[in-house]
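1. Below are the sequence and a predicted model; questions follow.
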Amino acid sequence: MTRLRRWYRRLDGWTRSLSRATYAVVTGLVAFVTYMLVGGLLGEFAVAGAFGAGFALTVVYYVMDPRER
């Protein structure tokens, strides 16, 4: 459990060190890749849907900046 907690804290520290734009792009890329992977596992590749989800999350995370304290 401590190894998992240590990994989480490293990842959390890395994401907090990113700029607002970089964080938004990383979030969008993660959404795009996840959408494509799940679609591939279900046998439906929806590139337009994946692009839309990734783009939408990138814009929302850039505008709203959820990491702001």
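-> Received, thanks.
2. CA only for contacts and neighbour counts going forward, please
-> Will do.
3. Contacts for the strand or helix carrying residue 32, please.
-> Per DSSP states H and E, residue 32 falls inside helix 20-42. For helix 20-42, contacts defined as Cα atoms under 8 Å, 6 or more residues apart in numbering pick out 15, 45-47, 49-51, 53-62, 65.
4. End to end on stretch 37-57, go ahead and measure it.
-> 17 Å (Cα to Cα, to the nearest Å).
5. Quick check: what element follows the helix holding residue 32 along the chain?
-> Next element after helix 20-42 (DSSP H and E): helix 47-64.
6. Check it against this one:
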Amino acid sequence: MDRPITTIAGRARTAWGELCDDERGDVPGWVLITLMTAGLVVLIWALAGPALSGLFEQAISRVSGL
């Protein structure tokens, strides 16, 4: 027979167990999100890197007066 959980600690354990069970199996999703984010950073850096480098060099030359 299933008895209802009446104590606060019992309800907290049940809620914690349900929360932990909901998060299982989501690891591949987080790995995919991490890899896609890293890929986007590399792509944006490859496209914008030379322009940002040129902009930085131009700013330094103007400030230093060389």
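-> Thanks, I have the structure now. Since we're looking at a predicted model, the values are computed, not measured.
7. quick one: TM-score?
-> The TM-score (TM-score structural alignment, normalised by the length of structure 2) is 0.36; 28 aligned residues with a Cα RMSD of 2.4 Å.
8. what is the orientation angle of the helix holding residue 32 of structure 1 with helix 47-64?
-> 150 degrees (axes from the mean of the first three to the mean of the last three Cα atoms, to 10 degrees).
9. other SSEs contacting whichever strand or helix holds residue 9 of structure 2?
-> Using DSSP H and E, residue 9 of structure 2 sits within helix 8-23. Contacts defined by 3 or more Cα pairs under 8 Å, 6 or more residues apart in numbering; DSSP states H and E place helix 8-23 of structure 2 against no helix or strand at all.
10. Please identify the next secondary structure element, helix or strand, after that helix.
-> helix 27-64.
11. Return the distance of that following helix from the chain's centre.
-> 17 Å (Cα atoms, centre = their mean, to the nearest Å).
12. same check, this time on stretch 58-65 of structure 2
-> The mean C-alpha position of stretch 58-65 of structure 2 is separated from the chain mean by 36 Å, Cα atoms, centre = their mean.
13. Report the buried residues of the helix holding residue 32 of structure 1.
-> 20, 23-29, 31-32, 35-36, 39 (16 or more other Cα atoms under 10 Å).
14. For those residues, give me CSV that also has distance to residue 5 of structure 1.
-> Converted to CSV, the buried residues of helix 20-42 of structure 1 look like this (distance: Cα to Cα, whole Å):
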residue, distance to residue 5 of structure 1
20, 25
23, 21
24, 24
25, 25
26, 22
27, 21
28, 25
29, 24
31, 23
32, 26
35, 26
36, 28
39, 30
